[in-house]
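Participant: For reference, the sequence and a predicted model appear below.
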Amino acid sequence: MSAAAGAMPGIMPFPWEMVMHTGLCLLRLPPHAFWALTPFEFFIMTGGLKPAADRLPRAELDRLMDAYPDKGDEDGCGRE
């Protein structure tokens, strides 16, 4: 029984150290408030609902690279 031994292949353990550091040190929550949070509340407090940044689609990047090619020598440093 690998589950009883504590290691299951392909499953990452919960990052308690990181979560506790974020809640208790970075957010400076008192322990009673930290342990009373639901996982969703913690997710919200750590920016989980922040909108994702707009990303340039690959096709648009390719179009811009074709329209404005790098100039310079072969090492790509822009020196002529």
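Facilitator: Structure's in. What do you need?

Participant: from here on, contacts and neighbour counts on C-alpha atoms
Facilitator: Noted.

Participant: ok, now which ones touch the residue sitting nearest the centre point of the chain?
Facilitator: Nearest residue to the geometric centre of the chain (C-alpha atoms, centre = their mean): residue 48, 9.9 Å. With contact set as C-alpha atoms under 8 Å, 6 or more residues apart in numbering, residue 48 has no partners.

Participant: Also residue 28?
Facilitator: By C-alpha under 8 Å, 6+ apart, the contact list for residue 28 is empty.

Participant: Quick check: it vs residue 42, distance?
Facilitator: Using C-alpha to C-alpha, to the nearest Å, residue 28 is found at 13 Å from residue 42.

Participant: Put this next to the previous one:
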Amino acid sequence: MRGPHRPFSRPGGVAARAPFPWRAAMEAGLGALRLAPKDFWAMSPRELDAALAGAFGHRAGEPLSRAGLAALMQAYPDGDAHAGRT
């Protein structure tokens, strides 16, 4: 008989990867991208990731690069009109 059931662990105590975030994927695909269910379920996770990147740019949570920050600062400079405001 095997020992106590430990979800997401492998024999020997080695942790397995976290389960795929299906709820978030469905919210993104069906909600944000407005895919038909048949189209969503026909996509691979990589295809969904590419569709989201194409629609919304880089993924949330990726840090802004130094070059990206410099580009934003050049596009939207703080002028004298903002001096002294908090």
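Facilitator: The structure has been received and is ready for your questions. The structure displayed is predicted, hence computed values, not measured ones.

Participant: quick revisit: now for residue 28 and residue 42 of the first structure: what residues contact both?
Facilitator: With C-alpha under 8 Å, 6+ apart, residue 28 of the first structure and residue 42 have no common neighbours.

Participant: The lengthiest helix in the first structure: how far from the chain's middle?
Facilitator: Ranked by residue count, the top helix of the first structure under DSSP state H comes out as helix 58-67. For helix 58-67 of the first structure, the separation from the chain centroid amounts to 26 Å (computed by C-alpha atoms, centre = their mean, to the nearest Å).

Participant: what does stretch 20-38 of the second structure give?
Facilitator: Centre-to-centre, stretch 20-38 of the second structure and its host chain are 12 Å apart (C-alpha atoms, centre = their mean).

Participant: Give me the buried positions along it.
Facilitator: For stretch 20-38 of the second structure, a neighbour-count test (16 or more other C-alpha atoms under 10 Å) marks 25-26, 28-30, 33 as buried.

Participant: Name the nearest of those relative to residue 3 of the second structure.
Facilitator: If you rank the buried residues of stretch 20-38 of the second structure by distance to residue 3 of the second structure using C-alpha to C-alpha, residue 25 comes first, at 33.4 Å.

Participant: That closest one -> the first structure?
Facilitator: For residue 25 of the second structure, the aligned residue in the first structure is residue 19 (criterion: TM-score structural alignment).

Participant: which residues touch the nearest residue to residue 30 of the first structure once chain neighbours are set aside?
Facilitator: Nearest residue to residue 30 of the first structure in three dimensions, chain neighbours excluded: residue 24, at 6.6 Å (C-alpha to C-alpha, 6 or more residues apart in numbering). Going by C-alpha under 8 Å, 6+ apart, residue 24 of the first structure touches 30-31, 34.
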